[in-house]
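Peer 1: here is the input, now give the coordinates:
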Amino acid sequence: MRADEIRSRFLDYFAHQGHAVRPSSSLVPGDDPTLLFTNAGMVQFKKVFLGMEEAPFTRAATSQKCVRAGGKHNDLEAVGVTARHHTFFEMLGNFSFGDYFKRDAIRFAWELLTEEFGIPRERLWVTVHHTDDEARQLWLEIADISPERVFGLGDKDNFWQMADTGPCGPCSEIHFDLRPEGRRGTEVSREEFEELGEKGEFLEIWNLVFMQFDRDADGELHPLPAPCVDTGMGLERLASVLQGVDANYKTDLFTNVIARAVEVVGVPYEYDTPQGVSYRVLADHGRATAFLLADGVFPSNEGRGYVLRRILRRAVRHAYLLGRRAPTLVEVVEAVIDRMGVTFPELLGRREYIVSNTRAEEERFLATIDAGIKLFDQLAPVGGSGTIAGAQVFKLYDTFGFPVDLTELMAQERGYAVDWEGFERELDAQRQRSREDRKAAGIGVEADAFAMGWEEVPGDTADQDFAAYRATAAQTDILTFRRMEDGRMALQLRENPFYAESGGQVSDRGHVRGDGWSMTVNEVRKVAGRVAVVGAVEGDFIPGPVTAEVDEPPRRDTERNHTATHLLHAALRRVLGEHVHQRGSLVAPDRLRFDFTHGGPMTPDQVSTVEGMVNEAVWANYDVCSNQMAYPDAIARGAMALFSEKYGDVVRVVEIPGVSMELCGGTHVRTTGQIGLFRILSESGVAAGVRRIEAVTGREAFERVRRDERTLREAASLLRTREENLLPRIQQVLEQGRDLQKQLEKARTSGGGDVVSTLLASAASLDGVRVVTSSGAFGSVDEMKALGDVLRERLGSGVAVLAETEGGKPMIVVVVTDDLIRRGIRADAVVREVAALAGGKGGGKPHMAQAGVGDPSRVPGAMEKVREIVEGLLAGAPA
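Peer 2: Modelled structure (predicted):
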């Protein structure tokens, strides 16, 4: 049975059992900062399980894309080595939100496995939590399974909890007997069962979690009023069972992909060889790379992008071990798209983007790995011996992307030991830095306490009406309120005109006024499916009728920027290509910022063209329409969806007919003409393959135009010309500057001919040391220094003292050759003595120094003393 059929039959079975079949959510949890990646089927329902959201269904089923390659759930180094570990996999699951519980969950699982999929009953074993007598009895009753094949295990194996506190409960696992045929089905003790499970002879294929408790801060368990069910079954494992193979990599999910890698590399694939491991890594990492790129993760040096980069580089390294020195993973990624694109159309829709970025990252790393090998050659040269320091191993790992097993393998080949303790110290330090960065970014932070402690207003049980799309003010009532620890008040209004920050658009600000009190709204947040406004209250707060008003000018400016962002996105795709996708945005009253995928800087002409296209759309005054429709219908119509956003069944589509159509929950202008004017301020790079445009619209764009005009007027005034003549005037000034520079360079070098020869001919000799002294018209200090440089080069061994006494500012410059500097004779010491005789002072460096002249009339006398000064210094200097 092919994996595609297994997936379909699983979902169809639960659809017939009244479950809402939900599409897989993105690998990037759009509204869950506690996770790096979606790593289980329950992630998209987490807020439902926590009671923070209410789903429109009470039972659901999914085939969820998952990645476990970073943070707590990290299987990366085991991939390719074991038969079961993957970075990317699919989790089949069925869920009950206060609907059915243990009986039906067990019945569904047993019926699906034994009847729908035809797995022999005698090859299935079950574990329950050792305290869960109810689940044990249900298994015996429903499955008619022997009591000797139901084991009670402890918390480690059969108790699940989301966090230290909150929903939790016992779980029941179903295992498949993989023992050799002669031993298969024979009874074992619990201890033997656990031991054989460690050896892989019993394979866990399905886990049924029964969330029936709420664990408080003291660790006490309290029964939940509406127990839930959360199950998970890996498609890859189930496929290996149903296809009768002993490893996930032997299923049809991988065989075609591995075959493509073999075709590209040209080395035979044998399972139990190092080459076999490398091919399996390529296949697994090709899947992870394709799906992560499709869901908007981009290779970088931090967060999710860093994990993807490590996956990519680990794959490149294994291709390298197979002897391949050209991009290889990109070919595997294309095979993944061909294999899975029908089931996951985002792969087909973003093929060009996925392929081009995989290739570019491979090419970058192939250059890097060569540099890393050069460093390794320095650390462990062929024919040598010793230990490679842990810090150097970590540098190879962190800077050059060398997995530790590559370093270990290369070290063994050359007879070197590795300081693994030192490496672990460096790695621990990096992990600590990563934890601090994640904490600062909000990743790993548990559910916000803001959701707790709300007080309902008696008699008003209506749900909240989100009015921000149609109004900026409302006469309404308070549904619930909460007094914050910092003294502010948080309110949830029945009719709410305030927009809470989402999708890059910043929150509104404004006021809420009640009877005898008012609140300045300085924060807007989402909580439990509603919007809450937060601020300081003046007066005595009394729940009742209120007037809620959004500050209108900032809202309108924000709307201009948001609609302009959609026009910008469309223009970029037309000018640069369909590979352009949004990677982030900021929509504020005073500006917009738009990050997008593109391989290099835009040319000035491209920037100008995009700016012109957006303004043409503004001046065309198109209508801006918004409609609610089913998510599949919106995508089928061509609506753009953000990579990391989580969408429901019904989505809001914002359309500018003929120009742009995107899924968007933000506020917009009614017609594009209300934007007024659009100006791009800058285009820059923010990460590899990610560009950023910053722009302004409306009143801010107008202010920028006026500011630029003022600058032009002031510049024209400074250059004594008219504004229309400013450019040729600037060109004239630049040309004059270039002419002056040429004259200066000529002056600096003109002394290198006859003047230098004349000065050298006049030099006095003191025991082989030449002393040049000269007073005259040498020009500026720069010209004197240029002449001094030439003299230093041609003196051989000596000192030169030049004094400007005619045309320019009185100045003395001294130069000393390097051999005399080594004997302790320095130009700064000479110039101080000479300058003192002329009533001046100075200083500088050992090879060249300068001084001002206090009394020009004393310069000739000072110059006559130069020989005496140098003689004195030579007398005290070593030979």
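Peer 1: every contact and neighbour count from this point should use C-alpha atoms.
Peer 2: OK.
Peer 1: hang on, His562 packs against Thr667?
Peer 2: Yes. Judged on C-alpha atoms under 8 Å, His562 makes contact with Thr667 at a distance of 7.3 Å.
Peer 1: what sits in contact with each of the two?
Peer 2: In terms of C-alpha atoms under 8 Å, 6 or more residues apart in numbering, His562 and Thr667 are not both contacted by any residue.
Peer 1: who's more crowded, these two?
Peer 2: Between His562 and Thr667, counted using other C-alpha atoms under 10 Å, the more crowded position is His562 (29 against 21).
Peer 1: which helices and strands does the helix or strand harbouring the more buried one pack with?
Peer 2: In the assignment (DSSP states H and E), His562 maps to helix 552-576. Where contact means 3 or more C-alpha pairs under 8 Å, 6 or more residues apart in numbering; DSSP states H and E, helix 552-576 is packed against strand 582-587, strand 592-597, helix 604-619, strand 660-663, strand 690-697, helix 698-718.
Peer 1: got a markdown table for these, with mean neighbour count and distance to Thr273 too?
Peer 2: Shown next, in a markdown table, are the helices and strands packed on helix 552-576 (neighbours: other C-alpha atoms under 10 Å; distance: least, C-alpha to C-alpha, whole Å):
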| stretch | mean neighbour count | distance to Thr273 |
| --- | --- | --- |
| strand 582-587 | 20 | 41 |
| strand 592-597 | 22 | 39 |
| helix 604-619 | 17 | 52 |
| strand 660-663 | 22 | 49 |
| strand 690-697 | 22 | 39 |
| helix 698-718 | 15 | 64 |
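Peer 1: another sequence for comparison is provided below:
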Amino acid sequence: MDTKKIRQIFFDFFQEKGHMIVDSAPITVQDDPTLMFTNAGMNQFKDIFLGNIKSKTKRVANTQKCLRVSGKHNDLEEVGVDKYHHTMFEMLGNWSFGDYFKEDAIKWAWEILTKKYNLDESRLYVTIFGGDSSEGLSRDLQSYDYWKEIVDESKIIDGSKKDNFWEMGDTGPCGPCSEIHIDLRNAKEIEKIPTYKLINKDHPEVIEIWNLVFIEFNRKKDGSLNNLPEKHVDTGMGLERLSMAIDSLKSTYDTNIFKSIITSLENISGKKYGESKDINIAFRVICDHIRAIVFTVSDGAIPSNNKSGYVVRRILRRAVRYGYSTLNLDKPFLNELSESVINEYKNIFKNLSGQKKFIMEVILEEEKAFLITLEKGLRRIKEHGTTKNIVSGELVFELYDTFGFPIDLTELIFRERGIEIDKDKFKELLELQRKRSRNVLKSVSEDWIYLKKEKRGTLFIGYEKNKSSSEIIMYREVKLDDKVMYDIVFDTTPFYPESGGQVGDVGYMIDGEEKVNIIKTYKENDLIIHVSENLPKSIENKIQLKIDKNRRGFISKNHSATHLLHAALRNVLGDHVSQKGSLVSENILRFDFSHFSKIDSESIDKISDIVNDKIVENIKVDIQDDVNIKEAKKRGATALFGEKYGEKVRVVSIDEKFSIELCGGTHVKNTSEIGHFKILSESSISSGVRRIEAITSIESDKFSKKESRLINDLKLLLKTNNILESVSSLIDKNRSLEKEIISNNNDRKKHLRDKVLSLVEKKDDVNLIIHNFKNEKMDLVKQLAFELENEKKNMIFLGVLSNSKKPIILLMISKNLCEKMSLDANIIINKLATHIKGSGGGQKFLATAGGKDINGIDNVIKEGKSLFALLLNN
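Peer 2: Sure thing, here's the model as predicted:
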């Protein structure tokens, strides 16, 4: 059965049962600190389960794009090795928010599987939660009773807490679950080993296809369970596995979802899926990973070294390595393969078509960059050899830090050779590097304390007002290292939470004579959280909230300017420009956008002029709330990819023919309030993504005054009114002096070379040079050593220098001599460096050492001569 038909049957079935079909949330997660990627269909409904907000509808269903590559849900290692695990997959799901519960969920799941998808009932088995005495949880008899009305009791299997008690995380909503499994083995195998013995035993043909979760408890921080005020249903069924089951296939990779992708890879590689075990694994890994890459990039996770971007980079590099090592693909290929993924899904996930060029360009640039370091890294692994059973953490870190090998890629490469890696040492080195690069604060949150349980969510009034009279709904204590802070949620607030690139408001709360600062406002899922160093003394009282109005004003100016900049970029560079991220603060605005080349200064000027012209025009900033999203898009409103939008959206227009965007941020009333716009810089931040930093209003005025002062200072310094002419003259003089220095250095080097050549001692076919270069420059001596080694071959070059009263030793040994005579410049130089009270290092053929005692130089030369004489005689 075609997967398009499978989806439609699911949607039609649950619509008939009163469910609203909602869009998939983006695969990248914006406002949940516990997640980087959507790993289940329930993620977008988390606040409803937590009781923070009320659902607008009691029943929903959808297909959700999911990614599982880290943390508790990590399927990366299984992908390709088995035939049914995936990093990216589609999850079909239906939800009930305080409406139907176990009976209907079980009944409808069975109905659609057996009556609509026509699965063989004899092959289906179900599990229920068998209870857990340590938690005081009894067997899920309700589910058992409902199931025994449908299936034979022998097909109902009690499951453990691990398999049949679902938890969102260490804390939060949880409850028993009931899984539906299918046995796809042939009759002979089933007769040999009965199905019930293989349930949840990782058998490739006895697999779970649907999980029905009954959320009825809340796990507290102390581990205890409380009953939730409302009971919910949360189900999830993998589309790929369902398709495999419907067509009685042995692998999800044999379903029609993967057919076109596998065919494309066959055409690109010249290999055939099914040729060999290694080729099959490589095909499965690559075809799985390219889906993950396409969907994450399309939703805004660009390959980088940070957070979600690094996960995408890891997946991409893993795929490139399989192509390189197994399919002999030494040139970029994933960008071409991505086209087949986009074509497969473009009618289901509409944002893919419009981003096709961007996705392919990002993948191409990332592939090119990694292929260069991949070859070098694999060479380094080859040099290291495979004589030991465990690879040092130092080498693993070197591959990570120098060659860009994610640890799981290095682990995979060595595992294929039967060798383990020292993960603990790697983690230790990585942690040291992180500590050096930044101070990371450890955050620990306590449970929420509810003061007004009957109230849910926060009414935001910050578009119209900058103060409010509010009540605390709930709060929690948060420890940042040793500092105690408080997260506070109010029933009403004028504080804008950090969202959509705009920084959150700051301000204060007033309780009588007491004034308490609010230092940050952010969103956690749909909660607006106010951060303070203290709680007000009377937490039950009405509290006055006030934002920093001046700061908000500057933020609003920068946000409106960002919209003007976006429109100007599309006007000058083309419609391919789309927003990839932003930062809007009170001092600066930063705008990231899709574009594949540096913007020339003429275009930068055009963009600035357009923005400033619109500011001068004094255009009204028109804001419309509760616009139907389809109508907004029909009017041409641009949306930020990766952002989650509901059915009703907020539309911000600045001359609708010029700029119209979906936006929840704060803005000026008309463009003249912005004052002036100035671009500070334009740069590349990753493949296919450029960044502009700019300022407005007072900051722009300050910058202009600073520039003016600088120009005046330069005129005084250069004693001229024509700065360009004077600087040009200085550059010419500098070039002339540089040529003179180079000429002098060449003369000096020639003189030095002639002198050193006269000192060469020849022993058999080895050229030995030992010399005190005194105050010569290290670069010059090193350059000379390389030139002589190139010319003479079989050379040992030992030089000592005494620059700035600090002794330096340089030792170069021809590579062939290192191998032939088992010499190591590192070991030798450290032995010699004891004479100058120093130490050194480098490579086998080239090492340097520094020391403190200049009086030991003669002893270095003396021991060097006797040491090499002894080595050469032997």
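Peer 1: average gap between the helix holding His562 of the first structure and the second structure?
Peer 2: Superposing on the second structure and averaging over aligned pairs (mean C-alpha distance after the TM-score superposition for the first structure), helix 552-576 of the first structure comes out at 1.9 Å.
Peer 1: could you measure from Ser774 of the first structure over to Ile821 of the first structure?
Peer 2: Per C-alpha to C-alpha, to the nearest Å, Ser774 of the first structure is found 21 Å from Ile821 of the first structure.
Peer 1: these two: which is more packed in?
Peer 2: Ser774 (19 against 15).
Peer 1: what's the first helix or strand after the longest helix along the first structure?
Peer 2: Ranked by residue count under DSSP state H, the longest helix found in the first structure is helix 351-379. Under the assignment DSSP H and E, the closest C-terminal helix or strand after helix 351-379 of the first structure is strand 386-388.
Peer 1: contacts for whichever helix or strand comes after that next one next, please.
Peer 2: Note on strand 386-388 of the first structure: by DSSP H and E, the next helix or strand toward the C-terminus is helix 390-398. The contact list for helix 390-398 of the first structure, computed with C-alpha under 8 Å, 6+ apart, reads 372, 376, 402-404, 407, 418-424, 426-427.
Peer 1: if I look at Glu181 of the first structure, how far off is Gly673 of the first structure?
Peer 2: Applying C-alpha to C-alpha, the value for Glu181 of the first structure to Gly673 of the first structure is 76 Å.
Peer 1: go on, Val772 of the first structure?
Peer 2: Between Val772 of the first structure and Gly673 of the first structure the distance, using C-alpha to C-alpha, works out to 78 Å.
Peer 1: ok, the two, which is more surrounded?
Peer 2: Neighbours per residue, other C-alpha under 10 Å: of Val772 of the first structure and Gly673, the larger number sits with Val772, 23 against 20.
Peer 1: the more buried one should be in a helix, yeah?
Peer 2: No. Per DSSP: H, G, I helix; E, B strand; the rest coil, Val772 of the first structure lies outside any helix segment and is strand.
Peer 1: need the counterpart of it in the second structure.
Peer 2: Alignment note (TM-score structural alignment): Val772 of the first structure has no counterpart in the second structure.
Peer 1: hmm, Leu759 and Val772 of the first structure touching each other?
Peer 2: Yes. The pair Val772 of the first structure / Leu759 is scored as a contact, 6.6 Å apart, by C-alpha under 8 Å.
Peer 1: so the residue nearest to Asp460 of the first structure when sequence neighbours are not counted is in which element?
Peer 2: Nearest-residue entry for Asp460 of the first structure: Leu479, 6.2 Å, with adjacent residues in sequence omitted and distances by C-alpha to C-alpha, 6 or more residues apart in numbering. Secondary-structure assignment from DSSP H and E places Leu479 of the first structure in strand 478-483.
Peer 1: go through that strand and flag the buried ones.
Peer 2: 478-482 (16 or more other C-alpha atoms under 10 Å).
Peer 1: so how far is Gly824 of the first structure from Gly842 of the first structure?
Peer 2: From Gly842 of the first structure to Gly824 of the first structure the distance is 18 Å (C-alpha to C-alpha).
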